[in-house]
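J.: Need coordinates for the below:
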Amino acid sequence: MGVVPGLLIALAAGSGRPVTVDGSTLTGAELLGAAAAVAHDLSALPRSSRVAVHATPTMETVVAVVGALLAGVTVVPVPPDSGAAELRHLLGDSAPSCWVGAAPGAPSGLPRVPADPAARASYSPVEISPADTAFVLYTSGTTGPPKGVVITHGAVAHDLDALADAWGWTSADVLAHGLPLFHVHGLVLGVLGPLRLGSGLVHTGRPTPEAYADAARAGATMFFGVPTVWSRLAESPASAAALRDARLLVSGSAALPVPVFRRIRELTGHEVVERYGMTESLITVATRADGRREAGWVGVPVTGIETRLRDDLGAPVPRDGESVGQLEVRGPTLFTGYLDRPDATAEAWTDDGWFRTGDVACIAADGRHRIVGRASVDLIKSGGYRIGAGEIESCLLGHPAVAECAVVGVADADLGQRIVAHVVLRSPATDETALAGELTSYVGAELSAHKRPREVRFTDALPRNEMGKVRKSQLA
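T.: Here you go, the predicted model:
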């Protein structure tokens, strides 16, 4: 018997706990039966086939994904908000054999295999190797059309086990979140994690403070969120207080602002743990449940993962908690390549076998990591200094007038790049010019003079993607 029972071991063994998605609940046995019906319908496909899943936050999506994995075919999650051009690209690039579950309204010419939560069939395991592909997950496409990231069953299984170790995650837990089901955070961790480990799952449909509070009152012990979710909870004291009985709060996909970390601690009694990963690597670094928690620090490498920092010339960067370098990782959770893109795959790896994340970070002597941001937009080279945008952003968020901010480097004939801060205020300023000067001085005093913004631009909102990450390319 292959790795599928190893990937979804609790579900396959009949020991999975109930799964609730946006108010619809299936027991573990019912979910296995519904997914087995999908697997039966897909059994005639060649094992190399890919299938598309319109990944709405519904039970139908869970049944479709699990059924395809049980059948041993590759899942291509399609974001439900994909525009016409993006949808054409994803389908043309991945060439799926069919849709599993509901298809989007735009005609694609592909047949559809139903994923009915009410259907039932007997589960018949199939042979699947850890090296077989489980997913093709598409990147955000910030530097061109989205690329398909090929992820194996073995990579997913190893990552979930490593996170179970880091977070003390067991079948006694009930995970709650309202994250999208087409990426690593919401789908791989947030759905397959419970199905592998036997914990319960409550997907709230939308990640509202009220929905998280309801899940907590119903017995959820773990909560996943992105910084936007935690920020909204920080502004909803009554809802946040309901999470006091939880065991663990986890944040990812972007840095958690220091004021939000402190406010959540004040309201819930919990210090949020952060973690770091990419579509290409899954989660490689995580703050352990029994480890030191500090806002802005994402923890230590999970089991089996190695990390290192390199400068622009490939030389090692000191692990002193201050020096910034480009982060490289290696280990069993890494992707096997970009779908049909050998050129991009080759560029992503060093000659000695490390994956270039494209992120810049610093590593403390005790192994804890702090992610500064993307090398392309968050590493600012100004006046001969290498400056991390994230450090300045964290500082600005400590000022009482600042609600949100994003720092970018803009080409400058004298400095190379000048630091520009885009700031969303908590309330309108009576004198923006004076406030801009105050914020500049604040950063200079808190950090150092060369890290202060040369320009502060006030805005009503920052451009963000579906995960809450700021689209800095639109600012720069």
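
J.: alpha carbons only for contacts and neighbour counts from here, please
T.: Will do.

J.: What is the burial count for residue 350?
T.: 12 (other C-alpha atoms under 10 Å).

J.: what does the one 5 residues further on give?
T.: For residue 355, the neighbour count with other C-alpha under 10 Å is 23.

J.: Could you do residue 421 as well?
T.: 26.

J.: just residue 164 next, same as before
T.: So residue 164, with other C-alpha under 10 Å, has 17 neighbours.

J.: Likewise for residue 467?
T.: That count, for residue 467 with other C-alpha under 10 Å as the rule, works out to 17.

J.: Spit out the contact partners of it.
T.: 226, 253 (C-alpha atoms under 8 Å, 6 or more residues apart in numbering).

J.: Quick check: it is in a helix.
T.: No. Going by DSSP: H, G, I helix; E, B strand; the rest coil, the assignment for residue 467 is coil, not a helix.

J.: Here is a second sequence; please produce its structure as well for comparison:
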Amino acid sequence: MRLLAGTTGPGSADRPDAVTVAGRALSTEALLGAALAVAGDVRGAAAVAVDATPSLETVVAVVGGLLAGAAVVPVPSDAGPAERDHILRDSGAELVLGPGATPVDVTRRGGGTLPAPAPGDAALIMYTSGTTGAPKGVVHTHGSLEAGVDAVAEAWDWTAGDRLVHGLPLFHVHGLVLGVLGALRAGSPLVHTAKPHPERYAAAGGTLYFGVPTVWSRICAQPSAARALSRARLLVSGSAALPVPVFERLYALTGHRPVERYGMTETLITISSRADGPRRPGHVGFPVQGVQTRVDAEDGGIGELWVRGPMLLRGYVHQPADLVDGWFRTGDIARKDPDGWHRIVGRASTDLIKSGGYRIGAGEVEDALLAHPAVREAAVIGTPHADLGEAVTAYVVVSAGVGEHELQDFVARHLSVHKRPRVVHLVDALPRNAMGKVQKKRLGGPML
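T.: Below is the predicted model of the structure:
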């Protein structure tokens, strides 16, 4: 099939280490043979679920399902019983591949040829985080996946000569679509470190590294591991905004200004910095190949981001995509600079704070807080306020003794006074999901 052209297409090289996960490797030929064996088992099924653990079995199961023409449903490895049951029922998965279900044997080999799915056929059903209700199944086609991975490959000069390293979950766009399918389509070897530990990244010898801000922050905390990445070609950060201090620290240690990019489950990657261009801290760059963007800006140039392009979802399970003339409302708040650079401020529901008639982006205040040498983590939200409408409220993890008033004054010296936090909570940790994103809906809950 076309999505895996770099691995299965005519003339593709048989690499002995096409995919390595947690130290176990499969050659190109072995991967294809094992995937064809799975394809033979599931052929005819409309949808097949895969327990997405960080393993060779997951890679083989996903590739096998795609080769068979089934819609593959990655089930998060940390899903609780209720979430797992919802995903399986809602997606209509006819079979579950993975531990405790139908096991995948990577030593089996299948053969023969299978008809290539049509570009409009469903390829993946990926479930959103469900922050506003039960998770929704996002349906991506073979065509949208191809467009998505080809666009980032063009932006990042990603070729078969690269060696990709990451340790991200295999049930999200970042880890699965980019981190597995992207590597297979490019024909570049993939090293998955099982977990994104700094020392494992340092030892992997990659040219291309993927990470989320938490990963890069932890790598910066181990300078020897960070310096080992100086031999790489490109470091890519995504899934959440990379704090400016982490960007600058990573550059100081590795000599690399990381590429930042923006995407969603529904859209794949639509905006990115480029391998052959500058990178600007706190910004995600420009639309990738085939993408148009617009920002419905009001005062301050901040507004909701809309995107249009060939990598958008086909729809949701049981309902069509809510597109307006092909445009998708992301629900994210952005600023588009006069020179075309995009900066993501945050989610409309949690990161656009309307206080005293001002529109304040939470990300800008978070960056200001993170510039304080004692601040390790920061999350900012708006909370109800009788006079202002919403008050800028910060939750901060500090590494040394620092008081609420000192942090408020620090922000006021760096930003407009009206942007300073009215309330600062000093906490031990911030609630995060598997991709390292802060779960702002939980701020103020029992964990604090």
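
J.: Spatially nearest residue to the residue lying farthest from the centre of structure 2 (excluding sequence neighbours)?
T.: For structure 2, the largest distance from the centre (C-alpha atoms, centre = their mean) belongs to residue 387, which lies 37.8 Å off. Spatially, and ignoring its direct neighbours in sequence, residue 387 of structure 2 is nearest to residue 356 (7.5 Å; C-alpha to C-alpha, 6 or more residues apart in numbering).

J.: Hmm, residue 388 and the one you found touching each other?
T.: Yes. Using C-alpha atoms under 8 Å, residue 356 of structure 2 is in contact with residue 388, at 4.4 Å.

J.: Which parts of structure 2 are helices?
T.: 5-8, 28-42, 56-67, 81-91, 142-156, 183-186, 198-203, 213-220, 223-228, 244-254, 362-370, 404-414 (DSSP state H).

J.: Counting by contacts, list what the first one packs against.
T.: It stands for helix 5-8 of structure 2. helix 28-42, helix 183-186 (3 or more C-alpha pairs under 8 Å, 6 or more residues apart in numbering; DSSP states H and E).

J.: and it, how far from structure 1 on average?
T.: Superposing on structure 1 places helix 5-8 of structure 2 at an average distance of 1.1 Å from its equivalents, by mean C-alpha distance after the TM-score superposition for structure 1.

J.: How many neighbouring residues does the counterpart of residue 332 of structure 1 in structure 2 have?
T.: Alignment note (TM-score structural alignment): residue 332 of structure 1 maps to residue 310 of structure 2. Around residue 310 of structure 2 sit 20 other residues, with neighbours defined as other C-alpha under 10 Å.

J.: Might you report the residue contacts of residue 310 of structure 2?
T.: Residues in contact with residue 310 of structure 2 (C-alpha under 8 Å, 6+ apart) are 143, 144, 147, 148, 290, 291.

J.: correct me, but the last one touches residue 312?
T.: Yep, that's residue 291 of structure 2 we're talking about. No. Counting by C-alpha under 8 Å, residue 291 of structure 2 sits too far from residue 312 to count as a contact (9.7 Å).

J.: More neighbours: those two, which one.
T.: When residue 291 of structure 2 and residue 312 are compared for neighbours, residue 312 comes out ahead with 30 against 17, by other C-alpha under 10 Å.

J.: would CSV of the contacts of residue 310 of structure 2 with distance to residue 266 of structure 2 be doable?
T.: As requested, the contacts of residue 310 of structure 2 are exported to CSV (distance: C-alpha to C-alpha, whole Å):
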residue, distance to residue 266 of structure 2
143, 14
144, 10
147, 13
148, 11
290, 16
291, 14
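
J.: ok, of those, which one's closest to residue 202 of structure 2?
T.: residue 148 (28.1 Å; C-alpha to C-alpha).

J.: How many neighbouring residues does the counterpart of the closest one in structure 1 have?
T.: Aligning on TM-score structural alignment places residue 148 of structure 2 opposite residue 159 in structure 1. If you count neighbours by other C-alpha under 10 Å, residue 159 of structure 1 ends up with 25.

J.: Give the full set of residues in contact with residue 159 of structure 2.
T.: Counted by C-alpha under 8 Å, 6+ apart, residue 159 of structure 2 has contacts 153, 186, 187, 188.

J.: What lines up with the last one in structure 1?
T.: Here residue 188 of structure 2 is matched to residue 199 in structure 1, going by TM-score structural alignment.
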